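Trainee: how would this look folded up:
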Amino acid sequence: MTIKAGDTIPAATLKTMGAEGPVDITTDEIFKGKKVLLFAVPGAFTPGCSKAHLPGYVVNADKIKAAGVDTIACMAVNDAFVMDAWGKAQNAEELLMLGDGNGDFTAALGLELDGTGFGLGKRSQRFAMLVEDGTITHLNVEPGPGIDVSSAETMMALL
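Mentor: This is a model prediction of the structure:
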């Protein structure tokens, strides 16, 4: 079942890159006591994600944070090494780049995408959510290809 506004973020452990390699980061560490804008992409370095989705958040990071968001997090069903390299390639220093390598958190959210027909395996749907102290206040899932309801500009209008 897909998570919805009003639901609590499920407990999970993701990966981010630390000074000496990948480190665990729990959903409590990410969301507890904070206002977080989390967006997810089907895959790092993929065309739509690299040319449109992530850049919108990078360009608008200061405005988003000025509107009261503590953390802007980008997640994909990729490992922490890939997410770190993609973040560096995209100048995404202001964003928390999260790897959901096995897709466990994505599955717990009910937002999986079956990309096996394209050789991608199980991935995340493209979505964005606002979360306040662990509770989802807004969830926008893209209904198909393209970046509209999960764009930085759309999410900024909700702040």
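
Trainee: can we go C-alpha only for contacts and neighbour counts from here?
Mentor: Fine.

Trainee: buried residues in the top helix by length along the chain?
Mentor: Ranked by residue count, the top helix of the chain under DSSP state H comes out as helix 54-66. Applying a neighbour-count criterion of 16 or more other Cα atoms under 10 Å, one finds 54-55, 57-58, 61, 64-65 buried in helix 54-66.

Trainee: mind putting those in TSV, distance to residue 142 included?
Mentor: Formatted as TSV, these follow (distance: Cα to Cα, whole Å):
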residue	distance to residue 142
54	15
55	17
57	16
58	20
61	21
64	20
65	23
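
Trainee: before we move on, the earlier item: against which helices or strands is the longest helix of the chain packed?
Mentor: In terms of contacts (3 or more Cα pairs under 8 Å, 6 or more residues apart in numbering; DSSP states H and E), helix 54-66 is packed against strand 71-76, helix 152-156.

Trainee: point out the most buried one among the ones you listed.
Mentor: Burial of those is given as mean neighbour count (mean count of other Cα atoms under 10 Å); strand 71-76 ranks first at a mean of 23.

Trainee: before we compare anything, build this one as well:
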Amino acid sequence: MKAGVKLPDVTFHTRVRDETIEGPNPFRWEDKTTADYFSDKRVVLFSLPGAFTPTCSTYQLPGFENGFADFAAQGIDAIYCMSVNDSFVMNKWAEAQKLENVGVIPDGSGEFTRKMGMLVSKDNLGFGNRSWRYAAVVNNGVVEAWFEEPGLTDNHGEDPYGVSSPETVLNFLTDASKESAA
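Mentor: From the prediction side, this is the model:
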């Protein structure tokens, strides 16, 4: 659906660890752009409704984290998880999940998600605006393959999960690799 689309240029407001800062919160603000995350590399980007939510924390994020070596073997340089959450929340979630392989991108205002056409209202759950669940293979800032859960709509009564799973994305990459080798 979105294959061939260039990712929107957005600035993400992140908090990064800085060892020169003492005390219980050794982080500083650092703005990062779409180019910082996606230029000159092939990555998997997956986006989900919210940090610390059940499906995201139990299946999707751990699947990408634990499968990183398999993705790297298919030519993936990085895996990023995005959510319409601020940097504080995303960093705490990454810490709670003990992430070593997946980077988190905070889309606190939902600007990137809106420009991708994936911002939905989740007022029915008290979430406000959030991302619809999707994954993408992105090559140098351009969508190579797109995996969107069915039913994109505001206040959807369910949280579909499967199309954007790590297994589905890895199967695509494996099949594409076999086809190019043939």
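
Trainee: ok, back up a step: which residue numbers in the second structure does the longest helix of the first structure align to?
Mentor: Under TM-score structural alignment, the match for helix 54-66 of the first structure in the second structure covers residues 61-73.

Trainee: can you give me the helices in the first structure?
Mentor: Remark: helices assigned in the first structure by DSSP H are 27-31, 47-48, 54-66, 80-89, 104-109, 152-156.

Trainee: make a markdown table out of the ones you listed and add distance to residue 125 of the first structure.
Mentor: Output for the helices of the first structure, formatted as a markdown table (distance: least, Cα to Cα, whole Å):
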| stretch | distance to residue 125 of the first structure |
| --- | --- |
| helix 27-31 | 19 |
| helix 47-48 | 13 |
| helix 54-66 | 14 |
| helix 80-89 | 16 |
| helix 104-109 | 8 |
| helix 152-156 | 16 |
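
Trainee: and residue 18 of the first structure, which of these is closest to it?
Mentor: For these, proximity to residue 18 of the first structure was assessed by Cα to Cα; helix 80-89 is nearest, at 9.3 Å.

Trainee: so which elements touch the closest one?
Mentor: Judged by 3+ Cα pairs under 8 Å, 6+ apart, helix 80-89 of the first structure is in contact with strand 13-18, strand 96-99.

Trainee: pick out the residue closest to the middle of the second structure.
Mentor: Of all residues in the second structure, the one closest to the mean position by Cα atoms, centre = their mean is residue 81, 2.6 Å from it.

Trainee: circling back: the helices and strands packed on helix 54-66 of the first structure into a markdown table, with extra columns for distance to residue 25 of the first structure?
Mentor: Shown next, in a markdown table, are these (distance: least, Cα to Cα, whole Å):
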| stretch | distance to residue 25 of the first structure |
| --- | --- |
| strand 71-76 | 12 |
| helix 152-156 | 24 |
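
Trainee: and these: which comes nearest residue 31 of the first structure?
Mentor: The nearest among those, by Cα to Cα, is strand 71-76 at 8.6 Å.

Trainee: give me the mean distance between the closest one and the second structure.
Mentor: Strand 71-76 of the first structure, aligned to the second structure and superposed, deviates on average by 0.4 Å (mean Cα distance after the TM-score superposition for the first structure).

Trainee: what angle do that strand and helix 54-66 make?
Mentor: If you take axes from the mean of the first three to the mean of the last three Cα atoms, to 10 degrees, strand 71-76 of the first structure sits at 160 degrees to helix 54-66.

Trainee: out of the helices and strands packed on helix 54-66 of the first structure, which comes closest to residue 123 of the first structure?
Mentor: Between residue 123 of the first structure and these, the tightest spacing by Cα to Cα is seen for strand 71-76, at 7.4 Å.

Trainee: thinking again about what came up before, in CSV, list the helices and strands packed on helix 80-89 of the first structure along with mean neighbour count and distance to residue 130 of the first structure.
Mentor: As requested, those are exported to CSV (neighbours: other Cα atoms under 10 Å; distance: least, Cα to Cα, whole Å):
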stretch, mean neighbour count, distance to residue 130 of the first structure
strand 13-18, 20, 18
strand 96-99, 25, 15
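
Trainee: alright, that wraps it up for me.
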